[in-house]
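Student: Only the shape, not the letters, is given here:
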């Protein structure tokens, strides 16, 4: 039987919802298709299913773990779970966050590479940073195709630009409506030969699916780096992925260079505020103690003044960082 292109994975982040709505309004395939969607979102976006149902004739649902694949369905990744394609079914897994997100686009794309091969088409829409770029490379290597929203039409062009840089020449770069029409034409087209899915891609998919994560696994993926994981403080392995440099710890947290930079920045800011709070609290406690112990009041107040001066230095650092970021 001739293999046909019928599996589509769509990923988006900031600005991705309006883009996917526009895409779906123009997605009218003549042949059956199965669509997986990952949007970086929070639990409060519970009306997403209802919103998307108004934009497409596809059956829209948040699947259960192990749900069989059905034609003409749009499966939305639930909050805080990776959505992964399997053999004729779907997996939901609370595996480690990737690129600071769960659900993340990279694991979903890798699952398309492993289980759909040349039948797969990955689509990257508007979003910050670069989730999906590594997974897009995996799809192309497996014989599949990648389409990308034109960065000029994206509210947040980072993800489209990163995907274009990662794969070199996507099948299509266009605004969302044009992507919808291009996908409609692609569905049912003869798939080319499957490419080779590397063992590294399969290992990373297993980590996302909670099937394997250990120091031995990471040692097979890359080299030890001098950096620690911002989420668990474990050592990070550095993974060379074509033009991409990525990192993964032994518990499975994964980062691109850009997402590691963003997470480190977040943790550094939190650390500075924690330090400021601790210093101010320490000075306050010492002054309270001085008020109850006249014999030691002078010494305790001098110590409090030292902590306040340290707090002033930390506060100046925070203000300087805010000024640079403005």
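Tutor: On my side now, so go ahead. These numbers were taken from a predicted model, which means no experiment stands behind them.
Student: Could you use CA atoms for every contact and neighbour count after this?
Tutor: Will do.
Student: Show me the helices in this structure, by range?
Tutor: In order along the chain, the chain carries the following helices (DSSP state H): 16-25, 48-53, 105-115, 133-141, 158-167, 176-186, 199-208, 215-221, 257-292, 297-325.
Student: buried residues in the longest one?
Tutor: Neighbour-count burial for helix 257-292, with 16 or more other Cα atoms under 10 Å as criterion, is recorded at 257-260, 262-264, 272-273, 275-276, 279-284, 286-287, 290.
Student: what's the most buried one of the helices of the chain?
Tutor: Highest mean neighbour count among these (mean count of other Cα atoms under 10 Å): helix 105-115, with a mean of 29.
Student: helices or strands up against that one?
Tutor: strand 7-12, strand 34-39, strand 82-85, strand 120-124, helix 133-141, helix 199-208 (3 or more Cα pairs under 8 Å, 6 or more residues apart in numbering; DSSP states H and E).
Student: I'd like to know how far residue 302 sits from residue 138.
Tutor: According to Cα to Cα, to the nearest Å, residue 302 and residue 138 sit 61 Å apart.
Student: Repeat that for residue 261.
Tutor: As defined by Cα to Cα, residue 261 lies at a distance of 23 Å from residue 138.
Student: now residue 74
Tutor: Residue 74 sits 22 Å away from residue 138 when distances are taken as Cα to Cα.
Student: Check residue 213 too.
Tutor: 20 Å.
Student: Residue 235: neighbouring residues, count only.
Tutor: Residue 235: 19 surrounding residues under other Cα atoms under 10 Å.
Student: Quick check: nearest residue in space to residue 154, chain neighbours excluded?
Tutor: In this structure, residue 154 finds its nearest non-sequential neighbour in residue 126, 5.0 Å apart by Cα to Cα, 6 or more residues apart in numbering.
Student: try it against this one:
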């Protein structure tokens, strides 16, 4: 691969099905690849990510490492976000932060993409791969607004098409193609003149600072949108509604952020959790009432028996709601 005409960097976001897609992507990079590559792949907080580092090292010619805080990045390396931490980019170095989750994830794709857009503007190439829901859409919008280039995996090529389809629908990808064809496209893009530079919008700067935990207060969030009568399902704080063209998002003043789809999914999880607690408490209550009703010395047997029957009614109702919640979650 020829040297890049201009200094560029590549940011990649993936979720469900991401490991297979990333293997195909990195296999196309030559040893002299002229740009650093930053990858966020959704993972659980107790997953180390070492398996993915090993697989990506075995899949291609470039070295893949877990990103380190304040590390100066270099061309020809793949930097993977560590588990349960956000990876951000500032001028010439990487930041690893324990900021609030975005779209129910840490690491999340949006904070990486936004930080890259703020720091490097039109030098950024964003790639969104397979995954559920729509993490990465807001970040890709930031890249687009700052003059960068947006690439989405062809949804027909993705194991889980939600994330690339969301980018295509809400942002409008500059390129939409299978992962196996992205290497040739990147070679071409890195040899071209830079896209036209765009000024960095103030709202993107504010959100990038929030991710760094530099700025997270009421005035900063109020500058982004309007307060709405919803609560953050993670911390209980009030939410502000942010409209980004077709995309509707929500953010609380402590830093949690959600697209409307992610907020709905998190609310559903919280409802299910609450219902299970209520079910356990009603079952325990019913068991106690039944035991009391079996006590021949109890003078209020009819009242206790009726209360036990009432508890059974509540138990059946909660079980019905849990079945409906499970159907809502899993289709």
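Tutor: Looks like it arrived, so ask away. Just so we're clear, the structure is a prediction, and the values are computed from it rather than from any experiment.
Student: Residue 4 of the first structure -> the second structure?
Tutor: Under the alignment (TM-score structural alignment), residue 4 of the first structure maps onto residue 6 of the second structure.
Student: Count the neighbours of its match for me.
Tutor: Residues near residue 6 of the second structure, counting by other Cα under 10 Å, number 14.
Student: same question, residue 38 of the first structure
Tutor: Residue 38 of the first structure has 27 neighbouring residues, counting by other Cα under 10 Å.
Student: aligned partner of it in the second structure?
Tutor: Residue 38 of the first structure maps onto residue 40 of the second structure when the alignment is built from TM-score structural alignment.
Student: again with residue 187 of the first structure
Tutor: Under the alignment by TM-score structural alignment, residue 187 of the first structure pairs with residue 190 in the second structure.
Student: Looks like its match contacts residue 9 (just checking).
Tutor: No. Using Cα atoms under 8 Å, residue 190 of the second structure is not in contact with residue 9, being 9.3 Å away.
Student: residue in the first structure matching residue 206 of the second structure?
Tutor: That one, residue 206 of the second structure, aligns with residue 203 by TM-score structural alignment.
Student: wait, that match sits on residue 212?
Tutor: Yes. If you go by Cα under 8 Å, residue 203 of the first structure and residue 212 touch, sitting 7.5 Å apart.
Student: Residue 91 is in contact with residue 210 of the first structure, correct?
Tutor: No. The pair formed by residue 210 of the first structure and residue 91 falls short of the contact definition of Cα under 8 Å, at 10.9 Å.
Student: So between these two, which is more surrounded?
Tutor: Neighbour count, other Cα under 10 Å: between residue 210 of the first structure and residue 91, residue 91 has more, with 20 against 15.
Student: Can you verify my assumption that the match of residue 4 of the first structure contacts residue 193?
Tutor: Yes. Counting by Cα under 8 Å, residue 6 of the second structure sits close enough to residue 193 to count as a contact (7.0 Å).
Student: Report the contact partners of the equivalent of residue 146 of the first structure over in the second structure.
Tutor: For residue 146 of the first structure, the aligned position in the second structure is occupied by residue 150, per TM-score structural alignment. If a contact means Cα atoms under 8 Å, 6 or more residues apart in numbering, then residue 150 of the second structure has 125, 126, 127, 140, 143, 144, 173, 174, 175 as its contacts.
Student: which pair in these spans the largest distance?
Tutor: Taking every pair in those and measuring Cα to Cα, the maximum separation is 13.8 Å, between 143 and 175.
Student: what do we get in the first structure for residue 270 of the second structure?
Tutor: In the first structure, the residue matched to residue 270 of the second structure (TM-score structural alignment) is residue 267.
Student: Now do the end-to-end distance for stretch 94-102 of the second structure.
Tutor: The first-to-last residue distance of stretch 94-102 of the second structure comes to 19 Å (Cα to Cα).
Student: May I see the buried residues of that stretch?
Tutor: In stretch 94-102 of the second structure, counting by 16+ other Cα under 10 Å, buried: 94, 95, 96, 97, 99, 100, 101, 102.
Student: That stretch aligns to what range in the first structure?
Tutor: Residues 90-98 of the first structure are where stretch 94-102 of the second structure aligns, with TM-score structural alignment as the criterion.
Student: What lines up with residue 261 of the second structure in the first structure?
Tutor: Residue correspondence, TM-score structural alignment: residue 261 of the second structure in this structure matches residue 258 in the first structure.
Student: Counting neighbours, what do you get for the closest residue to its match other than its chain neighbours?
Tutor: Once flanking residues are discounted, residue 258 of the first structure sits nearest to residue 129: 6.2 Å by Cα to Cα, 6+ apart. The burial metric for residue 129 of the first structure, expressed as a neighbour count using other Cα under 10 Å, is 22.
Student: just checking, which of the buried residues of stretch 94-102 of the second structure belong to strands?
Tutor: Judged by DSSP state E, those include 94, 95, 96, 97 as members of strands.
Student: show me what contacts the nearest residue to residue 101 of the first structure once chain neighbours are set aside?
Tutor: Ranked by Cα to Cα, 6+ apart and with sequence neighbours excluded, the top spatial neighbour of residue 101 of the first structure is residue 40, at 6.8 Å. The contact partners of residue 40 of the first structure, by Cα under 8 Å, 6+ apart, come to 12, 13, 14, 101, 102, 103, 104.
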